[in-house]
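Enquirer: got a predicted structure plus its sequence, pasted below:
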Amino acid sequence: MEDVPVVVGAGLAGLMTALQLAPQRVIVLAKTPLGEGAASAWSQGGIAAALSDDDSPELHANDTMAVADGLGDPMVAARITSAGPGAVAMLQRLGVPFDLDVRGRPALGLEAAHSRRRIAHVTGDGTGAAIMRAVIAAVRATPSIIVLEGFEARRLLVDDGRIAGVLAVGPAGARLLPARRIVLATGGLGGLFAQTTNPLGSIGQGIALAARAGAVLADMEFVQFHPTALDVAHDPMPLVSEAVRGEGAVLIDETGTRFMQGQGRAELEPRDVVSRAVAKHRANGHRVFLDTRPSLGVDFGKRFPTIAAHCRAGDIDPATMPIPVAPAAHFHMGGIAVDLDGRTTVEGLWACGETAATGLHGANRLASNSLLEAAVMASRVARSVATTAARSTPSPRPVALPPTPDASAIRRLVGETLGIVRDGNGLLKAIDRLEPLAFSSDPTADPALVALFIARAALQREESRGGHWRSDFPQRSARWARHQMQRLDPSRTSVVSTWSTDHDSLSPAHAHA
């Protein structure tokens, strides 16, 4: 039987991997119809790349490393930022209509912690949607890509330590797909939290699939909370892009006080700093608003039409009213440990996009580096998959079908205990509640397992760094300038083992150190 690679996930990372594999045949499993359910399409700010005359990939890498708070991999940052201009050019060739300046070059925005304007965007805040439209059109036009829409991966099959296939559920029921080469590109895990900007289906399913197949995970404790989600009782919460603050919007409270003024770069501090400041101000009894009136005024709707539409749906007029905002789970810096080509510790398994931990983001992601990472790593993963010798695929074995994953029962617990500010008692409570669920046959099992990895890593990291903040260990510790690697014990039924490495790289070559 022909060994056809399978890509699990149909966001930017998954579809770009499939495109880069052409003309080799590839199967893409899309849980929802193409264009729906993928966080890539929700990305507002844009894609970061050194495109201006006063910028360089080196400066971009330096900014990336500074925000990563001591845990970024300099080699990974250099490789990915150097590929940034090429990634933007590739997307333009696919038909992405980036906004252009008077010279016909991409118009560049500024976002927090960037030292230069380097955010390429489409219609101000519609970048992700525009990129996905172009990529989906290219996928539809590529005969070698077989898209199975409505198919959700439930388990990876492993034979003698190697990937052997995937058990999926589609419109006609369960289906076993034999495969020796599988790419996980399933997105993030924000849907585990009670307040999130992610699609509610983003519950870390790729991480659960990889972990139950024996893969090593890295830096699971580092979750980024976006400081400005629209606070109008929507679930998920619409994002108010960081680009709005880049254009001069400021954070105020109900009294009109600009409470971040005088703190470093104020509203343009890294996301973890701004999120904690907003959370603290709200905890002290204040409401928090993003005031765009002095900087953008009546031009807000023209500059940010997507956000303006979300505001109108919540009876907010940004031209005349401040926008109510609150922090929400937004991006996961950790994930499945991979090397520079996206290979995991399980032979025949790759991971790409937010579900992977490449080392680019470290403890905290630089704004708009996520689309960049997805596009660049998709090319590297595709090249690695294509050059890996095909093997004969095994005959499918009967496998018990797990239930449809459902995180609804744990979202409140996760939000309360694994949120912006954590402490030992809360983390122990989370572990106590999550552990029996994670190893049950309940629909909550896979989401609970992912949350359990986060909780255990957060409990062990007795410091505050990047997206991980412990109120009982509020200082950064030099002793903890290292990665945490995790996996299930050999039985994969009850125990999570955790260990640390002092290596700079998250490469699986170091995963058994």
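Expert: On my side now, so go ahead.
Enquirer: please make it C-alpha for all contacts and neighbour counts, starting now.
Expert: Fine.
Enquirer: now the residue nearest the centre of the chain. Nearest residue, chain neighbours left out?
Expert: Geometric centre of the chain, nearest residue: Glu354, 3.5 Å, by C-alpha atoms, centre = their mean. Nearest non-adjacent residue to Glu354, counting by C-alpha to C-alpha, 6 or more residues apart in numbering: Gly187, 4.9 Å away.
Enquirer: looking at the chain, which helix is longest?
Expert: In the chain, taking DSSP state H as the definition, the longest helix is helix 369-386.
Enquirer: packing partners of whatever helix or strand comes next after it?
Expert: Following helix 369-386 in sequence order, the next helix or strand is helix 411-417 (DSSP states H and E). If contacts are counted by 3 or more C-alpha pairs under 8 Å, 6 or more residues apart in numbering; DSSP states H and E, helix 411-417 sits against helix 424-438.
Enquirer: and here is the other one:
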Amino acid sequence: MPTDPFRSQSFNGVDDILIVGGGLAGLFCALKLAPRPVTVLAAAPIGQGASSAWAQGGIAAAMSPGDTVDRHVADTLAAGAGIVDEAMARMMVAEGPARIEDLLRYGVPFDRDLEGKLLLSREAAHSERRIVRVRGDMAGRAIMEALIAAVRATPSIRVLEGYAVEDLLREGPSITGVVARAHGGRAKVRVAFAARAVVLCSGGVGHLYAVTTNPHEACGQGVGMAARAGAIIADPEFVQFHPTAIDLGRDPAPLATEALRGDGAQLINRDGHRFMLDLHPDGELAPRDVVARGVFAEVAAGRGAFLDCRTAIGAHFADLFPTVHASCLSAGLDPATMPIPVVPAAHYHMGGVLTDASGRTSVDGLWAAGEVASTGVHGANRLASNSLLEAVVFAARIADALSGTLPAPSARGPGWPAGESDDPVTPVDSTALGTLRQLMSAHVGVIRNKDGLISAIRALQALERRTPRLRFANILTTAKMMAAAALAREESRGGHYRSDCPEPRAAWQHRSLLTLAEAETILADAAESRAA
């Protein structure tokens, strides 16, 4: 059962700081704020609905003797395809080692060598071994387990599990709280919470696509809520498709970590041909968008794509990559002796709610961190394992910024009824959401073009007319922002690939910044052009 929202915990009649989301960014921010009172609202038990817990590779940090901040920044800039905010990336990379030390203090059991030093591995597009891991592919789970234990032992943190936030409260120019439903969003009665600051850590957008590695909760509601509240959304067209989701027909799709290719696994088609060598000099270690399109092309051509770990990893697979090993065995596939069938899957959103270096959004009282935010450090294509780094660095910076005095909210209590609604969330996809996921995969996916995007826009507008529910409105808003930005960007760059504009253009070497009103104008013009 959800925690009683009306239970007082010396919060003086109002929540001081409200964090939406129980993933890495949310929990880390709460811990860094201690002993300042904070409430965490999570739709699922903390950690269970978060992509952070599923992260396999680890956290990138320039901590080896031969590595430097400059080298890590250079790799980040190269992967980001020309639109990384270099100042933000440099700040993130410079603060990375200190955040790793924080995680160690919270009890994260990062791998160490025989001398007790952190064991560092390499992933695609990194020039150095700088990935801090836990048992090969268990970093996300281990980090979340340690943080959950630390959060539950911290008296200043109140955790309300089972509360799905579906709207932001706004008074004048400022966000002053949220509206949520208990029982994972299935309750009819809604509850409002006032707060001096709302920190949005609600995760990504992967579940907007038919094939994704993300949990069901990652359906873009945070971006949609913020956009509807007037926040600027940055780079929504840039979606990273992980090239090696395990093709078992599951939703979400299990992930075959990037680290497998870092350790020598090769991509082959059904004929045994190593096709990535035809597409990029780095082969399997090319940037993710290049590998994703390579795998997509092989699958689309009927040749299939497989990750061959037999020679490079072989008999050591179970010990080195237990999570992937278990996923394969559950489908009757032994990855030590059999190639793993793979397919691209929506994995990470480089776009999100625009923030500054302290995590502030363009709307007063609203802050954001983690995948829901867009800080500019990823540009058009995230460098592997920079996402967890970004989450902890910017969560800590939000905590630092919130250490000052905040404006007082309205004199409401810590939770009060906000009316009833017949639009509760169901535990499975609605028909409308299933339709949306197919649309996004078909037309706003790995490969896009103008005609497909316009078709998707018209279909999204039709869905909007038929489905007025608030939860779906948030999801649909995010999808519309992504489609509008993808249509406007008439080039190919990083995670955004247009088959009708296959090359990058100098005129588009900048970030996309959109309000919902601006996106609606793009959508309306597109619909009219199609109709004409």
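Expert: Cool, the structure landed. In this text, all values refer to a predicted model and were calculated from it rather than measured experimentally.
Enquirer: TM-score of the superposed pair?
Expert: Overlay of the two chains. TM-score (TM-score structural alignment, normalised by the length of the first structure): 0.93; 495 aligned residues with a C-alpha RMSD of 1.7 Å.
Enquirer: now for the residue nearest to the centre of the first structure: what does it line up with in the second structure?
Expert: In the second structure, Glu354 of the first structure lines up with Glu371, judged by TM-score structural alignment.
Enquirer: who's in contact with Val392 of the second structure?
Expert: Leu24, Ala25, Phe28, Cys29, Arg99, Gly370 (C-alpha atoms under 8 Å, 6 or more residues apart in numbering).
Enquirer: spatially, which two of those residues are the most separated?
Expert: Largest separation among these by C-alpha to C-alpha: Arg99 and Gly370, giving 14.4 Å.
Enquirer: after the strand ranked longest in the second structure comes which helix or strand?
Expert: Using DSSP state E, we find that the single longest strand of the second structure is strand 189-200. Counting by DSSP H and E, the next helix or strand C-terminal to strand 189-200 of the second structure is helix 221-228.
Enquirer: any idea how far Asp263 of the second structure is from the closest residue to Phe110 of the second structure other than its chain neighbours?
Expert: Computed as C-alpha to C-alpha, 6+ apart, the closest residue to Phe110 of the second structure that is not its neighbour in sequence is Val134, at 4.8 Å. Val134 of the second structure sits 15 Å away from Asp263 of the second structure, going by C-alpha to C-alpha, to the nearest Å.
Enquirer: and those two? Which one has more around it.
Expert: Between Val134 of the second structure and Asp263, counted using other C-alpha atoms under 10 Å, the more crowded position is Val134 (23 against 14).
Enquirer: which residue in the first structure aligns with that one?
Expert: Using TM-score structural alignment, Val134 of the second structure sits opposite Val122 in the first structure.
Enquirer: cool, Trp54 of the second structure as well?
Expert: Match for Trp54 of the second structure (TM-score structural alignment): Trp42.
Enquirer: you'd agree the match of Glu354 of the first structure is in a helix?
Expert: Yes - counting by DSSP: H, G, I helix; E, B strand; the rest coil, Glu371 of the second structure falls inside a helix.
Enquirer: ok, now how distant is it from Tyr348 of the second structure?
Expert: Counting by C-alpha to C-alpha - Glu371 of the second structure and Tyr348 of the second structure are separated by 7 Å.
Enquirer: need the overlap of contacts for those two.
Expert: In contact with both Glu371 of the second structure and Tyr348: Gly204, using C-alpha under 8 Å, 6+ apart.
Enquirer: before we move on, back to that, who wins on neighbours among the contacts of Val392 of the second structure?
Expert: Ala25 (32 neighbours).
Enquirer: that one -> the first structure?
Expert: Under TM-score structural alignment, Ala25 of the second structure pairs with Ala13 in the first structure.
Enquirer: can you tell me the SS state at that match?
Expert: Applying three-state DSSP: Ala13 of the first structure is helix.
Enquirer: same for the host helix or strand of Val299 of the second structure, what does it pack against?
Expert: Following DSSP H and E, one finds Val299 of the second structure within helix 288-300. Counting contacts by 3+ C-alpha pairs under 8 Å, 6+ apart, helix 288-300 of the second structure packs against strand 239-246, strand 340-349.
Enquirer: have a look at how far, on average, that helix is from the first structure.
Expert: Average distance, helix 288-300 of the second structure versus aligned residues of the first structure after superposition (mean C-alpha distance after the TM-score superposition for the first structure): 0.9 Å.
Enquirer: which residue range of the first structure does that helix align onto?
Expert: Going by TM-score structural alignment: helix 288-300 of the second structure matches residues 271-283.
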